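how would this look folded up:
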Amino acid sequence: MATLSERIPSPSSFERTSNVVLAIAGAFLIAVIVWFSTENQIYTIAVALIVGYLLLGVRIVRPTHRVLIEFLGKFQRFGGPGFYWVLPGFQKLYAVNITEKMVNATRQEIITADNLNATVDAQVYFKVKDDEVNVKRSQYNVYNYEDQIVNLARTTLRNIIGTLSLKSANSERSRINDELGKVLKTETQSWGIEIVRTELKEIMPPADVQDTMNKVVKAENEKIAAIDFATARETEADGLRRAAIKQAEGVKQAKILEAEGQAEAIRLVNEAADRFFIGNAQKLKSLEVTESALKTNTKIVLPEGQQIVNVIGELAGSKLGLQE
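Modelled structure (predicted):
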């Protein structure tokens, strides 16, 4: 098995420089103090070297990291944030970042089920679990887990999208994200990391296919708009037709009622004529003419020798007879 030093990148140049500068500054300060306090130069040099050596082992670990310490290439102990001193040349301290990180699965072309080349890009968010067992797993069970996650994500995306058509892949992004996350969580269980989430950034078809799809979508939208317009016109025409039918039915009903009223009036007049004017048709006719003239404010021309009082009397008598 490879040692931890082969798996974890070496400390940054800034950290190495800081440790060396600290050691040199401390050694120089002690050397100056000893130089002026004693005349033994060998003793002064020895003290300075010892102080510098001790200062080279000083380490400060932030709360965002966990510590693995090796002694002569063998794991010795695990630690959290704080102050550490290691024996330079014999012990090595490695600080493992446990904060959430993101890796880009790098754009790749994937052939879909309908034989189209889709350009796919995705991101994976993960973090190292902060307990001792999982921190050790992240360093001892996998070589460079970030690269491994990227490669695994790319392979998984090819397997998933390769079974879908381009249209299905674009419409089922949430499903692809879910399947990608499940596969990554299963495959990385022994790596000591937690897959927080996955995000499918884009699925881009070839330019000519994209142009065709845009035209199809535009035509479909225009078709829907035309159907909606035709439906609206049909609804409007149906409403007008129903209104015309209602109006015609109203006119018809009014005429029926009017005709029924006239028929009823004629019936009543006939009954009155049969009852009160049998054998005296001249008086009935005079009554009808007089009543019509009174309604229309028409002048009445009386027959020669006929008194108006007699006519009015006869009219009144006829009406009284009708009321009886």
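
can we go C-alpha only for contacts and neighbour counts from here?
Noted.

which of the residues in the helix or strand harbouring Leu294 are buried?
Using DSSP states H and E, the element containing Leu294 is helix 281-296. By neighbour count on 16 or more other CA atoms under 10 Å, the buried set for helix 281-296 is 284, 287, 290.

so what's the second one closest to, chain neighbours aside?
If I follow you right, that is Leu287. Distances taken as CA to CA, 6 or more residues apart in numbering place Leu315 nearest to Leu287, at 5.8 Å, with adjacent residues excluded.

hang on, the one you found is in a helix, isn't it?
Yes. Counting by DSSP: H, G, I helix; E, B strand; the rest coil, Leu315 is located in a helix.

Could you give the number of residues near it?
For Leu315, the neighbour count with other CA atoms under 10 Å is 19.

Relative to Phe90, how far out is it?
Separation of Leu315 from Phe90 (CA to CA, to the nearest Å) stands at 145 Å.

likewise Gln76?
From Gln76 to Phe90 the distance is 11 Å (CA to CA).

Name the residue in the two with the higher neighbour count.
Taking other CA under 10 Å, Gln76 and Phe90 do not tie; Gln76 has more neighbours (13 against 10).

My guess is the more buried one contacts Val86. True?
No. Judged on CA atoms under 8 Å, Gln76 makes no contact with Val86 at a distance of 11.4 Å.

pretty sure Val124 is in a helix, no?
No. Using three-state DSSP, the assignment for Val124 is strand, not a helix.

Now it: closest residue in space, sequence neighbours ignored.
Nearest residue to Val124, sequence neighbours excluded (CA to CA, 6+ apart): Thr198, at 4.6 Å.

Give the next helix or strand downstream of the helix or strand hosting that neighbour.
For Thr198, the host element (DSSP H and E) is strand 193-204. As assigned by DSSP H and E, the chain's next helix or strand after strand 193-204 is helix 207-276.

And that next one, what does it pack against?
helix 308-323 (3 or more CA pairs under 8 Å, 6 or more residues apart in numbering; DSSP states H and E).

Okay, and the closest residue to Thr106 other than its chain neighbours sits in which element?
Distances taken as CA to CA, 6+ apart place Asp121 nearest to Thr106, at 6.0 Å, with adjacent residues excluded. Here Asp121, judged by DSSP H and E, is contained in strand 117-128.

Please generate a structure for the following sequence too, so the two can be compared:
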Amino acid sequence: MGYSIGALLVLVTLTLLVPAAVKVFAVTVFEYEKGLKYTRGRFTAVLRPGLYWVVPHFTTIRKVDVRPTFVSLSGQEVLSSDGVPLKVSLAAKFEIVGPEAAVNKIENYQTALYLELQLALRQIVASSPIDDLLQKRNDFGKQLLDITSAKAKEMGLRLLEVEIKDVMFPGEIKKIFTQVVKARQEGLAALERARGETAALRNLANAAHLIERNPALLQLRLLQVVGQSSGNTVVLGVPPQSGPIPIRTREAEEVETQHPLPEKEE
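This is a model prediction of the structure:
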């Protein structure tokens, strides 16, 4: 019994004294992080979120933020395949899926990714004419994503999005494109005016054909115009080839209804 109590006292004493002598401290790996554990300088494990005890000079824990991150390339000066100088800006979104590779295999994964995106951008722009760059910006973003995804994977990264933000031209090129757009809009406006005039002429031609086949239509139209006007004296001239328009009053219609005319014998 005495031996057991003595052993217990020794154990309690060691429990209290050893941490004070060794100076063990705690490291917390948060939910949005991964921890890289190094023992005597050698990588030993990837740690999940939680609380870990660390012995200085023996164990080291390096925390890596694995949340999605953005990288931006602004004002990259490149030449298109038709020799037009451009400044292109793009943005990329990535996340760390292999913290061991991102930290241990490369000195700075963000700088390396920046360089890979820059090289891929120059490759695509240099092989494309200016019209394609303006009209297919979304397609070029997908091409950049396809080209750089493999390299990013080797660095422990996963590219989520790559988009071209801006395509900027020198001042002279801007003026030329402005003139081209203006000429295109003026051409479309002239085309619409021509279509309207053609439709109006077609309607006039159809009306002329109708009047030629039915001269009385012109007289009816004139009477409609006269009926819509008030307080004016209008003198109408009727073409000789046009027959008179029979006008029947209401009294005449009532008399004809009461005393119908006898039918003519054949």
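
coming back round to it: what's the mean deviation for the strand holding Thr198 of structure 1 versus structure 2?
Superposing on structure 2 and averaging over aligned pairs (mean CA distance after the TM-score superposition for structure 1), strand 193-204 of structure 1 comes out at 0.7 Å.

In structure 2, what range does that strand match?
Alignment note (TM-score structural alignment): strand 193-204 of structure 1 is matched to residues 157-168 of structure 2.

if we can go back for a sec, can you pull the residues that touch both of Gln76 and Phe90 of structure 1?
Counting by CA atoms under 8 Å, 6 or more residues apart in numbering, Gln76 of structure 1 and Phe90 have no common neighbour.

Asn117 of structure 1 - how many residues pack around it?
19.

What residue in structure 2 is paired with it?
Match for Asn117 of structure 1 (TM-score structural alignment): Pro85.

hang on, its match packs against Val78?
Yes. In this structure, Pro85 of structure 2 is within contact of Val78 by CA under 8 Å, at 5.9 Å.

Which residue numbers in structure 2 does stretch 227-241 of structure 1 align to?
Stretch 227-241 of structure 1 maps onto residues 191-205 of structure 2, going by TM-score structural alignment.

go on, stretch 14-31 of structure 1?
Stretch 14-31 of structure 1 maps onto no residues of structure 2, going by TM-score structural alignment.

That stretch: which residues count as buried?
Going by 16+ other CA under 10 Å, stretch 14-31 of structure 1 has these buried residues: 19-20, 22-28, 30-31.

Looking at structure 1, name the residue matched to Pro99 of structure 2.
Checking TM-score structural alignment: Pro99 of structure 2 goes with Val135.

and its match, how far is that from Asn104 of structure 1?
Counting by CA to CA - Val135 of structure 1 and Asn104 of structure 1 are separated by 22 Å.

Between these two, which has more neighbouring residues?
In this view Val135 of structure 1 and Asn104 are compared by other CA under 10 Å, and Val135 has more residues nearby, 25 against 18.

roughly how far out does the strand or helix carrying the more buried one sit from the chain middle?
Taking DSSP H and E as the definition, one finds Val135 of structure 1 inside helix 132-140. Its chain's C-alpha centre and that of helix 132-140 of structure 1 lie 38 Å apart, by CA atoms, centre = their mean, to the nearest Å.

So which other helices or strands are in contact with that helix?
Helix 132-140 of structure 1 packs on helix 4-7, strand 117-128, going by 3+ CA pairs under 8 Å, 6+ apart.

Go through the ones you listed and pick out the most buried.
Among those, ranked by average contacts under mean count of other CA atoms under 10 Å, first place goes to strand 117-128 (a mean of 20).

once aligned to structure 2, how far is that one on average?
Strand 117-128 of structure 1 sits 0.5 Å off on average (mean CA distance after the TM-score superposition for structure 1).

which other helices and strands contact that strand?
Where contact means 3+ CA pairs under 8 Å, 6+ apart, strand 117-128 of structure 1 is packed against strand 101-104, strand 108-111, helix 132-140, helix 145-161, strand 193-204.

deepest of those, which one?
The most buried one of these (mean count of other CA under 10 Å) is helix 132-140, showing a mean of 19.

and the angle from that one to helix 145-161?
90 degrees (axes from the mean of the first three to the mean of the last three CA atoms, to 10 degrees).

quick one: the match of Pro99 of structure 2 and Gly192 touch, right?
Yes. Judged on CA under 8 Å, Val135 of structure 1 makes contact with Gly192 at a distance of 6.1 Å.

quick one: common contacting residues for these two?
Joint contacts of Val135 of structure 1 and Gly192 (CA under 8 Å, 6+ apart) are 128-129.

Quickly find the element holding the residue positioned nearest the centre of structure 1.
By CA atoms, centre = their mean, structure 1 has its centre lying nearest to Ser174, at 11.0 Å. Using DSSP H and E, the element containing Ser174 of structure 1 is helix 173-187.

Quick check: Ala25 of structure 1 vs Tyr84 of structure 1, distance?
For Ala25 of structure 1, the distance to Tyr84 of structure 1 - CA to CA - is 19 Å.

Please apply the same query to Val96 of structure 1.
15 Å.

cool, Glu202 of structure 1 as well?
In terms of CA to CA, Glu202 of structure 1 sits 46 Å off from Tyr84 of structure 1.
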